[in-house]
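Participant: give me the fold of what follows.
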Amino acid sequence: MSHITLIRHGQANSGAQDEASYDKLSTLGHQQSAWLGAHLRAQNQHHTRLYTGTLTRHIETAHAMGTDLEPIRDARLNELEYLTLARALETEHNVPFPQDQAAFTTHLPQVFAAWQRDEIAGAPERFADFEKRVWDVLCEIAAGDGPALVVTSGGLISMAMRHVLRLDIQAMAQMALAIYNTSQHRLFPIGGTLSPTMFNAIPHLEDPDRHYAQTHV
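Facilitator: Alright, predicted model coming up:
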């Protein structure tokens, strides 16, 4: 079993109102990704495999990192469709779509909780199915040879942490809200199972002149 380093994509189009519009990196997102790649090379971190989802923001992040590894694209690493879920929750249960960051931080836990309870008829996939596909793909990657980089999204990373830390849905939502763009999260094999040994690391953004690039959305 090999360790996995999960990476959240760079900043995307945070002002988007739908999934398609959100799915591209901002100028800052490209820069964050390039800084991360340079940091990994400077630290001489060794990885033998690179995986991404099939979303544009995942692919653009991996490309901007400048790694020599050929990415393996797997749709099971794609993000949950928060904006689709939010619109469905609004239509079905009259829960207003968030209009600013403050509203988003209270809205996301509501979405996660309703989704877990199967109360969103228009959900593109069931919560249980999302949970299963995330853990299935991570177990397959861990079973491969050599350390792996996985470029994905915050919701998927929070689901992975929910599994290994046995988090309830509210804790998972709070974790999702905390995840920085281009942050690193490591799952390491200990005692025959994957355990978290790193969460939300952004050493490439810690210099004072890069603090502005520490973004969550």
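
Participant: when you work out contacts or count neighbours from here on, use the C-alpha atoms and nothing else.
Facilitator: OK.

Participant: so what's the residue count around Pro71?
Facilitator: 18 (other C-alpha atoms under 10 Å).

Participant: list the residues that contact it.
Facilitator: Applying C-alpha atoms under 8 Å, 6 or more residues apart in numbering to Pro71 gives the contacts 49-52, 62.

Participant: which of those residues fall in helices?
Facilitator: Ala62 (DSSP state H).

Participant: from the contacts of Pro71, which land in strands?
Facilitator: 49-52 (DSSP state E).

Participant: ok, and the most crowded of those residues?
Facilitator: Thr52 leads the ones in strands among the contacts of Pro71 on contacts (other C-alpha under 10 Å) with 28 neighbours.

Participant: to compare with the earlier structure, here is another sequence to fold:
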Amino acid sequence: MSLLTLVRHGQASFDADDYDRLSALGEQQARLLGQYWANQRMAFDEVYTGPRSRQQKSAELVGMGLQQAGLVWPEPVILSDLDEYDLEGLLKRLAPRLVELHPEFAQLMKDYQCSVGEQNRLRDFQRMFESLLRHWQSAELPDEDIESWAAFRNRVDRVIRRVQEQSGRGRRVVVFTSGGFIGGATQQALKVSDSTALELNWRIRNCSLTEFVYTRNRFSLDSFNTIPHLSDAALWTYR
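Facilitator: The predicted structure is shown next:
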């Protein structure tokens, strides 16, 4: 059996002009994971990362911790299939259409746009975003310029097959990606519904670890959303 570890990127820059960069706290989360693995004398055979800056920077900071401890850190391989779903397309293309067609969604969007204060904005964004993703998943308003839920799930499956087919027995593989991908991989392992995949996604903490044991023909969840390197609750974030 081999072990696949999926790492969600550290906290990104919510409500900033450029969301796709780690916050100072996100960088700290990644460094702490690197230190934790260095203390555990962890060694990985393969490292993969998604194309986003927040994913690649997380991998870089974790790798620095292991390298500084004299441990091997393979050169990360960037895979476009490890990207998150099309967040920009959903917010800029699908959301305006939903505002026009669904009064309940329009109210959620208004609540978010009018909210003041970091915690209120995080709460109201999450409520709006959960509704947005459910509409996207249902494919009620297909848009050829937005990746569909089905296409997104196919991406997740491709990566899992790649890892299963290219890795030998007893290998350790680590992947730096985003919450949606991790929710999709967990869905595949547990054979749960699409709606449950979204519920799993929303619970995944920044810089958390979700692990799977696998062979060429088997893919099983071993642990979900663990944060042994973040002992202080002040370091726990979801966005």
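
Participant: how about the ones in strands among the contacts of Pro71 of structure 1, which pair is most distant?
Facilitator: Arg49 and Thr52 (10.3 Å; C-alpha to C-alpha).

Participant: what stretch of structure 2 does the longest strand along structure 1 fall on?
Facilitator: The longest strand of structure 1 (DSSP E) is strand 193-201. Aligned by TM-score structural alignment, strand 193-201 of structure 1 falls on residues 218-226 of structure 2.

Participant: and the lengthiest helix in structure 2, what other elements does it pack with?
Facilitator: Counting residues, the longest helix in structure 2 under DSSP H turns out to be helix 118-138. Secondary-structure packing of helix 118-138 of structure 2 (3 or more C-alpha pairs under 8 Å, 6 or more residues apart in numbering; DSSP states H and E): helix 103-114, helix 194-202.

Participant: looking at those helices, which is closest to Gln137 of structure 2?
Facilitator: Between Gln137 of structure 2 and these, the shortest separation by C-alpha to C-alpha is 7.8 Å, and it involves helix 194-202.

Participant: structure 1: matching residues for the closest one?
Facilitator: The aligned range for helix 194-202 of structure 2 is 169-177, by TM-score structural alignment.

Participant: pull out the buried positions in the matching stretch.
Facilitator: 169, 172-173, 175-177 (16 or more other C-alpha atoms under 10 Å).

Participant: residue furthest from the geometric center of structure 1?
Facilitator: Asn94 (27.6 Å; C-alpha atoms, centre = their mean).

Participant: same list (the contacts of Pro71 of structure 1) but as TSV, adding distance to Gln32 of structure 1.
Facilitator: Shown next, in TSV, are the contacts of Pro71 of structure 1 (distance: C-alpha to C-alpha, whole Å):
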residue	distance to Gln32 of structure 1
Arg49	21
Leu50	18
Tyr51	18
Thr52	17
Ala62	11
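
Participant: dump the residue contacts of the most centrally placed residue in structure 1.
Facilitator: Centre of structure 1 computed as the mean C-alpha position; nearest residue by C-alpha atoms, centre = their mean is Ser153, 1.9 Å away. Applying C-alpha under 8 Å, 6+ apart to Ser153 of structure 1 gives the contacts 7-9, 58, 77-79.

Participant: residue contacts, Asp118 of structure 1?
Facilitator: Each residue near Asp118 of structure 1 by C-alpha under 8 Å, 6+ apart is listed here: 126-127.

Participant: same thing but 10 Å
Facilitator: 112, 125-128 (C-alpha atoms under 10 Å, 6 or more residues apart in numbering).

Participant: break down structure 2 into its helices, ranges please.
Facilitator: According to DSSP H, the helices that structure 2 contains are 24-39, 53-68, 87-89, 95-101, 103-114, 118-138, 149-166, 179-190, 194-202.

Participant: of those helices, which is nearest Arg216 of structure 2?
Facilitator: Taking C-alpha to C-alpha, helix 149-166 is the member of these nearest to Arg216 of structure 2, at 4.9 Å.

Participant: in that closest one, which residues are buried?
Facilitator: 149, 152-153, 155-157, 159-160, 163-164.

Participant: thinking again about what came up before, common neighbours of Arg49 and Thr52 of structure 1, please.
Facilitator: 71-72, 149-150.

Participant: and those as CSV, adding distance to Gly192 of structure 1?
Facilitator: Formatted as CSV, these follow (distance: C-alpha to C-alpha, whole Å):
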residue, distance to Gly192 of structure 1
Pro71, 27
Ile72, 25
Leu149, 20
Val150, 20
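
Participant: just flag the most distant two among the contacts of Pro71 of structure 1.
Facilitator: Farthest pair in these (C-alpha to C-alpha) is Arg49 and Ala62. Separation: 12.0 Å.

Participant: common neighbours of these two, please.
Facilitator: By C-alpha under 10 Å, 6+ apart, the residues touching both Arg49 of structure 1 and Ala62 are 69-71, 149-150.

Participant: between the helices of structure 2, which gets nearest to Asp18 of structure 2?
Facilitator: helix 53-68 (10.3 Å).

Participant: can I get the buried part of the shared contacts of Arg49 and Thr52 of structure 1 as one PyMOL selection?
Facilitator: Selection of the buried residues among those in PyMOL, burial being defined by 16+ other C-alpha under 10 Å:
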select buried, resi 71+149+150
